[in-house]
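Participant: one predicted model, sequence on top.
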Amino acid sequence: PDWKQPVKGVLFSAHARKQPKPLTPRIGFLLVPQISPAMASFPLASAARSLPTIASHLPAAATTRSVSIPASPVPAAKNAASCSLSTTSRGRPTVRRNAAETYVPGSGKYIAPDYLVKKVSAKQLEELVRGERKVPLIVDFYATWCGPCVLMAQDIETLAVEYEDSALFVKVDTDEEYEFARDMQVRGLPTLYFFSPDQGKDAVRTEGLIPIEMVRNIIENEL
């Protein structure tokens, strides 16, 4: 089958907002793809594409339905905060390139690059997704020039401390893995993917800056 076709899914909307134009990032939504029993051996799915080497497992196109989930409102400072993964945005730094020392709120310290959230390549991510895991896998697609990605990274680092023994957090630099990010339908930044250790469960995707409470809710209730 054509792996570039959209897949069946469920759209979770945390905020009632007017739908943006194509290729414009959305704030606070997540897509839960639904995979048929025949596809249950590999639950990875995105809004339209998946890992290239395993794309043949994806089902045909279908529609989506809207469902609300409990989540705290996005703080005012974070509203409308996202970046577009487009050729016009890439290469225009809005934050310092070496913004990796991320402060963990409440911890009184800064965390060095890759200390808790390791940066992985497309190949490494595929191995993690396909391999056997006992904990959920959370993947942060980001860019160093994207301000909202830095804010999201702070929450991700906080969660990496909180779920140190019960979840695995990794990140993918979309500048270094641009084609792969496009194949994964990453259009808005930051984009998070959540993979359950249960191979029979679907992957969950969020796009844009979302509240840390929503991330916790997905980890604890959706995976």
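Facilitator: Thanks, I have it.

Participant: when you work out contacts or count neighbours from here on, use the C-alpha atoms and nothing else.
Facilitator: OK.

Participant: give me the helices and strands touching the biggest helix by length in the chain, please.
Facilitator: As assigned by DSSP state H, the longest helix anywhere in the chain is helix 147-162. Using 3 or more C-alpha pairs under 8 Å, 6 or more residues apart in numbering; DSSP states H and E, the elements in contact with helix 147-162 are strand 102-104, strand 168-173.

Participant: give me whichever of the ones you listed is most buried.
Facilitator: strand 168-173 (a mean of 22; mean count of other C-alpha atoms under 10 Å).

Participant: C-terminal to that one, what's the next element?
Facilitator: With elements assigned by DSSP states H and E, the helix or strand that comes after strand 168-173 is helix 178-183.

Participant: okay, one more to line up with it:
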Amino acid sequence: MIEILTDENFEEKVQAASVPVLVDFYADWCGPCKMMGPILEMIAEEYQDKLIVAKLNVDQSPKTTMAYQVRSIPYLAILQSGELKNSILGAVSKEEVEQALASAGL
């Protein structure tokens, strides 16, 4: 299951998470972001005990988007206790997401 994040719940959901969080910064109008949807669903299912997969709409959550200096989407951020461990810019394959997770210690 993919969590939905907002400016209002971001700190609570990400900082308090007992496992790392993969945050997909996206927008509804973004074609490459839509391409990442099925990949993130698979990652969420396969890593469900080790990782939280979440989405944050950049248009609806400008405060968090600016705090993480997101200037281009899709942008995937791997966070642990709110600290950035790794990131991916652009639409990528499932294998590339898994490589980024592995290099972040997952």
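Facilitator: Cool, the structure landed. Every value quoted in this text rests on a predicted model; they were computed, and no experiment measured them.

Participant: out of the helices and strands packed on helix 147-162 of the first structure, nearest to Pro211 of the first structure?
Facilitator: With C-alpha to C-alpha as the measure, strand 102-104 is the member of these nearest Pro211 of the first structure (15.3 Å).

Participant: could you point out the residues of the second structure onto which the helix or strand just after the closest one aligns?
Facilitator: Going down the chain from strand 102-104 of the first structure, the next helix or strand is strand 109-111, by DSSP H and E. The aligned range for strand 109-111 of the first structure in the second structure is empty, by TM-score structural alignment.

Participant: give me the helices and strands touching strand 109-111 of the first structure, please.
Facilitator: Using 3+ C-alpha pairs under 8 Å, 6+ apart: strand 109-111 of the first structure touches strand 102-104.

Participant: list the helices and strands the strand it packs on packs on?
Facilitator: strand 109-111, helix 147-162.

Participant: list the buried residues for the longest one?
Facilitator: Meaning helix 147-162 of the first structure. 147-161 (16 or more other C-alpha atoms under 10 Å).

Participant: same check on the first one?
Facilitator: Using 16+ other C-alpha under 10 Å as the burial criterion, the residues of strand 109-111 of the first structure that qualify are Ile111.

Participant: ok, and what's touching the next helix or strand after that strand?
Facilitator: Per DSSP H and E, the first helix or strand lying C-terminal to strand 109-111 of the first structure is strand 118-119. Contacts to strand 118-119 of the first structure, defined as C-alpha atoms under 8 Å, 6 or more residues apart in numbering, come from residues Phe169, Val170, Lys171, Val172, Asp173.

Participant: compared with the second structure, how much does strand 118-119 of the first structure deviate?
Facilitator: With mean C-alpha distance after the TM-score superposition for the first structure, strand 118-119 of the first structure departs from the second structure by a mean of 1.5 Å once superposed.

Participant: so what corresponds to Leu56 of the second structure in the first structure?
Facilitator: Leu56 of the second structure maps onto Val172 in the first structure, by TM-score structural alignment.

Participant: how about its match, what does it touch?
Facilitator: Counted by C-alpha under 8 Å, 6+ apart, Val172 of the first structure has contacts Lys119, Val120, Ser121, Ala122, Val139, Asp140, Phe141, Tyr142.

Participant: out of everything not next to it in sequence, what's closest to it?
Facilitator: Phe141 (4.9 Å; C-alpha to C-alpha, 6 or more residues apart in numbering).

Participant: and for Ser61 of the second structure?
Facilitator: Asp7 (5.0 Å).

Participant: much appreciated, bye for now.
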